[in-house]
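Q: Mind folding the following:
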Amino acid sequence: MPMPVEALEQHLREAFPDAEIQIQDLAGDGDHYRARIVSTAFTGLSRVKQHQAVYAALKGKMGGELHALALETSAPEGT
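A: Okay, here's the model as predicted:
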C-alpha cells in the first residue's frame, strides 16, 4: 500500500518542526517521492547523517509503504 503525501509530510514535520519541506510525487503512484528539507536539525551534520535522520523519522516505512525517496537536505544558510 502506498504512502499518501500527507502521511509523509506529517512524519517529516513531527521530526523537523522548523523545516521548510517540499515534496514531489515523481511517478503519481504514492511510492516514489522527492523531498527537499531545510532544517536547523541538520546544522553541523554530514549529508549521510542528515539522510539517516530523515529515514529515522519515517519509522521503518522506507522500503515498505514508501518505495523510493530522493532526498535533498540542508541546514538553513547562515547556521
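Q: drop to CA atoms for contacts and neighbour counts, all remaining ones
A: Noted.
Q: Quick check, E20 in contact with I37.
A: Yes: assessed by C-alpha atoms under 8 Å, E20 is found in contact with I37 at 5.7 Å.
Q: Between the two, which is the more surrounded one?
A: The neighbour comparison of E20 against I37 (other C-alpha atoms under 10 Å) goes to I37, with 24 against 14.
Q: Enumerate every residue touching that one.
A: A19, E20, I21, Q22, L71, E72, T73, S74 (C-alpha atoms under 8 Å, 6 or more residues apart in numbering).
Q: Second input sequence below; structure requested for side-by-side comparison:
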Amino acid sequence: MSARTDVEAQETQATTGVTPNTLGATLKEKLEASHVDIQDLSGGCGQMFEAVIVSPQFTKKTTLARHRLVNGTLKEEIAAIHAWTPKCYTPEEWEKKKAS
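A: The predicted model follows:
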C-alpha cells in the first residue's frame, strides 16, 4: 500500500493517521520515552519509518524484548504501515552513544 504520488501519500497519512508526530507522541506517553526521533524513509507516504527510542523501560531487557515492547505499544499503527525499524536504547546507552 505505498503511495505513488504526493496526493496518494497525503491520503494514506490522512486515512491511517500514522505520522512521525503521532508515533512519537504515543511512544513518549506509553513508554515514558525521554527521546524519540522518527524518520519517514518512504519519501512522505507514511509507509516506512525508522525510529530511535530512548526509554528507562528498556533497562535489563534484551533487544528482542525491547522491540516487542515497542511493537506491542504501536500494534495498531504498525499494522497500517509497510516497514518499521526501531532502535531502542536505555538513557545510559544513549548518552554513551552520543558521546562516541
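Q: quick one on the thing from earlier: buried members of the contacts of I37 of the first structure into ChimeraX, please.
A: Of the contacts of I37 of the first structure, the buried ones can be selected in ChimeraX as follows, counting by 16 or more other C-alpha atoms under 10 Å:
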select :19,21,71,73,74
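Q: Filter the contacts of I37 of the first structure down to just the ones in strands.
A: E20, I21, Q22, L71, E72, T73, S74 (DSSP state E).
Q: what residue of the first structure matches up with H82 of the second structure?
A: Per TM-score structural alignment, the equivalent position to H82 of the second structure in the first structure is H67.
Q: Measure how buried the equivalent of D40 of the second structure over in the first structure is and give me the count.
A: Aligned counterpart of D40 of the second structure in the first structure: D25 (TM-score structural alignment). Using other C-alpha under 10 Å, D25 of the first structure has 15 other residues around it.
Q: Let me know whether D25 of the first structure touches L8 as I believe.
A: No: counting by C-alpha under 8 Å, D25 of the first structure stays clear of L8, with 10.8 Å between them.
Q: Would you mark the buried spots in stretch 70-78 of the second structure?
A: Buried residues in stretch 70-78 of the second structure, counting neighbours by 16+ other C-alpha under 10 Å, are found at V70, N71, T73, E77, I78.
Q: May I ask which helix or strand encompasses the fourth one?
A: Element membership of E77 of the second structure, judged by DSSP states H and E, is helix 75-79.
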